[in-house]
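>>> Here you go, sequence then predicted model.
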Amino acid sequence: MQTRPTTIAAAALAAVTLLLSGCGGSDGEDSGKDGIAGADTGAKSSTSPSPTTTDDGIDRPEVSLPEGDSLAFAPETTGDAKADAVLKDNAEYLRAIDEAIGKQDPKSEAVAFYSKDAAYLGSVEWISGFVKDGVTVTGTVRYFDRKVTFSKDGSAGLVYCADESKGYTKDVKTGEVNVTQASKDSYVLYNDRLRKNDKGVWQTTKSTSERGSEVCQP
């Protein structure tokens, strides 16, 4: 199974075996920012994929998933333009993380584009763990029951489930897939916080997760 980061604590990676377990959330907005693009504003790092202009007029980085990797999102849209913008940008954030893992690039420009603060720092640490272990991601992860709410302070909350029962890690050098048996822990409940930046992008700022949540079980 694979999962995305939800903390900047070093202990999270130490507890991971083959990077197959989840971790908890943190608001640590001031720790570990020095020298990391995106830690404060989601600014671009020095290496940038070619941008693409979307229907909303925003120049976004082009994101491509690793070979054999697939992410599914349900729902993709709700009919509400504001909520749909949140869903779209969060999906691109998740895709950007997998792309960065595939490219073995912890300081991915695309990850910095779609996240900041604790979420960005956690992503950098998480991707670095894959690089250190020499593995990438493959298979299919399904994100479902995605629900958006808005707060008076202008931020958005996004709660959803992940089905990682068919998502695996793969050795970068040998191509060997580390197939794991599906279990209760293959299902994860996420609770994200997003804020719209001055470019109009809904950046994920922090996230918490509950692996094995009863809410997400099939």
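Structure received. Numbering: from 1, shown residues only.

>>> CA only for contacts and neighbour counts going forward, please
Fine.

>>> any idea where the strands of the chain begin and end?
51-53, 59-61, 69-73, 135-150, 156-171, 177-178, 187-196, 202-211 (DSSP state E).

>>> Show me what the fifth one is packed against.
By that I understand strand 156-171. When contacts are defined as 3 or more C-alpha pairs under 8 Å, 6 or more residues apart in numbering; DSSP states H and E, strand 156-171 sits against strand 135-150, strand 177-178, strand 187-196.

>>> Can you pull out the residues in contact with the second one?
I take that to be strand 177-178. Strand 177-178 is contacted by residues 138, 168, 169, 170, 171 when judged by C-alpha atoms under 8 Å, 6 or more residues apart in numbering.

>>> among the strands of the chain, which is the most enclosed?
Compared across the strands of the chain, strand 202-211 shows the largest average neighbour count, a mean of 24 (mean count of other C-alpha atoms under 10 Å).

>>> Can you give the contact residues for that one?
Strand 202-211 is contacted by residues 6-7, 22-27, 42, 85-86, 89-90, 93, 113-120, 185-197 when judged by C-alpha under 8 Å, 6+ apart.

>>> and the comparison structure, right after this:
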Amino acid sequence: MNPRSRLLATVAVGASAVLLLTACGGGGDKPKANDKIAGADTGGETSATPETSATVSGGRPTIKFPSDARNVFEGRKTGDSKKDAVLADNAERINSIDDAIFQGRVNTEALGFYSAQGALDSARTFVKGYLDDDRSWTGTTRYFDRQVTFRPDGSAVVVYCSDESKSFLKSRKTNKREKTPTSADSYVLYNTKLVKNSDGVWQTTNVISKRGADQCQP
């Protein structure tokens, strides 16, 4: 397994579940010895730069990354403005979780801005796991194969993969990186539900994940 552990408990995600996410709640497993977390955006293939991720315009909270951590998102632009808006908020939700870890707080403005319901609870639990273990993370996490599907009730489902092979846990005290080998578990499949709130933000409300998923292997 690899450094950072993704945001939710690993759940078997069947082919039928991928586009039929309904009431799946987010678990919240603590980061394990080799587990990690999440990232940011900017174009066909983009990244959360060290100093800035979210824009301040439109009342959106600012998200900052340290110089040694980076999230890369592929396929931000689909040619469909509605899908692009969903993917942008999906990316910033991931960034907000990392930002909370870097700040060392479970109640950051960004965390509650991009997550709601079960997904917010699990995000806070996940961040707390890092803080309880006195850990942060370093390196680069890649997010790819992000697919958006809209449901009849107006919500959206985003299914995507993460590549954690180049990101690692590190100690907050010593700043020392934990070295772990890359394996099938370094790749994670996510299935998330997003609902557009009254402010026009696509908030993630539910998440399920499967570490080592065949769909995400290189």
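Cool, got the structure. All figures in this text were calculated on a predicted structure; none of them were measured in a lab.

>>> Structural similarity score between the chains, please.
Taking TM-score structural alignment, normalised by the length of structure 1 as the basis, the two superposed chains have a TM-score of 0.80; 184 aligned residues with a C-alpha RMSD of 1.9 Å.

>>> still on that earlier bit, output the strands of structure 1 as JSON lines; include the columns distance to residue 101 of structure 1.
Below are the strands of structure 1 laid out as JSON lines (distance: least, C-alpha to C-alpha, whole Å):
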{"stretch": "strand 51-53", "distance to residue 101 of structure 1": "19"}
{"stretch": "strand 59-61", "distance to residue 101 of structure 1": "16"}
{"stretch": "strand 69-73", "distance to residue 101 of structure 1": "11"}
{"stretch": "strand 135-150", "distance to residue 101 of structure 1": "6"}
{"stretch": "strand 156-171", "distance to residue 101 of structure 1": "10"}
{"stretch": "strand 177-178", "distance to residue 101 of structure 1": "15"}
{"stretch": "strand 187-196", "distance to residue 101 of structure 1": "20"}
{"stretch": "strand 202-211", "distance to residue 101 of structure 1": "18"}
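
>>> can you point me to the longest helix in structure 1?
Assignment by DSSP state H gives helix 81-103 as the longest helix of structure 1.

>>> Mean per-residue distance, that helix versus structure 2.
By mean C-alpha distance after the TM-score superposition for structure 1, the fitted helix 81-103 of structure 1 averages 0.5 Å away from its aligned residues in structure 2.

>>> List the buried residues in that helix.
83-87, 89-103 (16 or more other C-alpha atoms under 10 Å).

>>> So what touches it?
4, 63-66, 71, 73, 76-78, 106-108, 110-111, 114-115, 123, 127, 130-131, 136-137, 146, 148-149, 156, 194, 201-204.

>>> One more pass at 6 Å, please.
Identification of contacts with helix 81-103 of structure 1 by C-alpha atoms under 6 Å, 6 or more residues apart in numbering yields 64, 65, 66, 77, 108, 110, 111, 114, 127, 136, 202.

>>> out of the residues you listed, which are buried?
By 16+ other C-alpha under 10 Å, the contacts of helix 81-103 of structure 1 give 65, 66, 108, 110, 111, 114, 127, 136, 202 as buried.

>>> Residue 7 of structure 2 and residue 108 of structure 2, how far apart?
16 Å (C-alpha to C-alpha, to the nearest Å).

>>> now do residue 92 of structure 2
Between residue 92 of structure 2 and residue 108 of structure 2 the computed distance is 13 Å (C-alpha to C-alpha).

>>> swap in residue 59 of structure 2?
In this view, residue 59 of structure 2 and residue 108 of structure 2 are 15 Å apart by C-alpha to C-alpha.

>>> can you check residue 188 of structure 2 too?
25 Å.

>>> residue contacts, residue 144 of structure 2?
74, 161.

>>> let's go with 7 Å and repeat that
With contact set as C-alpha atoms under 7 Å, 6 or more residues apart in numbering, residue 144 of structure 2 has these partners: 73, 74, 160, 161, 162.

>>> quick one: which of the residues you listed is nearest residue 17 of structure 2?
Nearest to residue 17 of structure 2 among these, counting by C-alpha to C-alpha, is residue 160 at 13.2 Å.

>>> after superposition, how close is stretch 136-150 of structure 1 to structure 2?
Its matched residues in structure 2 lie on average 0.5 Å from stretch 136-150 of structure 1 after superposition (mean C-alpha distance after the TM-score superposition for structure 1).

>>> a markdown table for the helices and strands packed on strand 156-171 of structure 1, including distance to residue 50 of structure 1?
Putting these into a markdown table (distance: least, C-alpha to C-alpha, whole Å) gives the following:
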| stretch | distance to residue 50 of structure 1 |
| --- | --- |
| strand 135-150 | 22 |
| strand 177-178 | 30 |
| strand 187-196 | 22 |
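
>>> what about the spatially most central residue of structure 1, distance to residue 123 of structure 1?
Centre of structure 1 computed as the mean C-alpha position; nearest residue by C-alpha atoms, centre = their mean is residue 94, 3.5 Å away. Separation of residue 94 of structure 1 from residue 123 of structure 1 (C-alpha to C-alpha): 10 Å.

>>> same check, this time on residue 50 of structure 1
For residue 50 of structure 1, the distance to residue 123 of structure 1 equals 21 Å [C-alpha to C-alpha].

>>> The two: which is more packed in?
Of the pair residue 50 of structure 1 and residue 123, residue 123 is the one with more neighbours under other C-alpha atoms under 10 Å, namely 29 against 10.

>>> Can you report how many residues lie near the residue lying closest to that one once chain neighbours are set aside?
Once flanking residues are discounted, residue 123 of structure 1 sits nearest to residue 5: 5.5 Å by C-alpha to C-alpha, 6 or more residues apart in numbering. Counted by other C-alpha under 10 Å, the residues lying close to residue 5 of structure 1 total 28.
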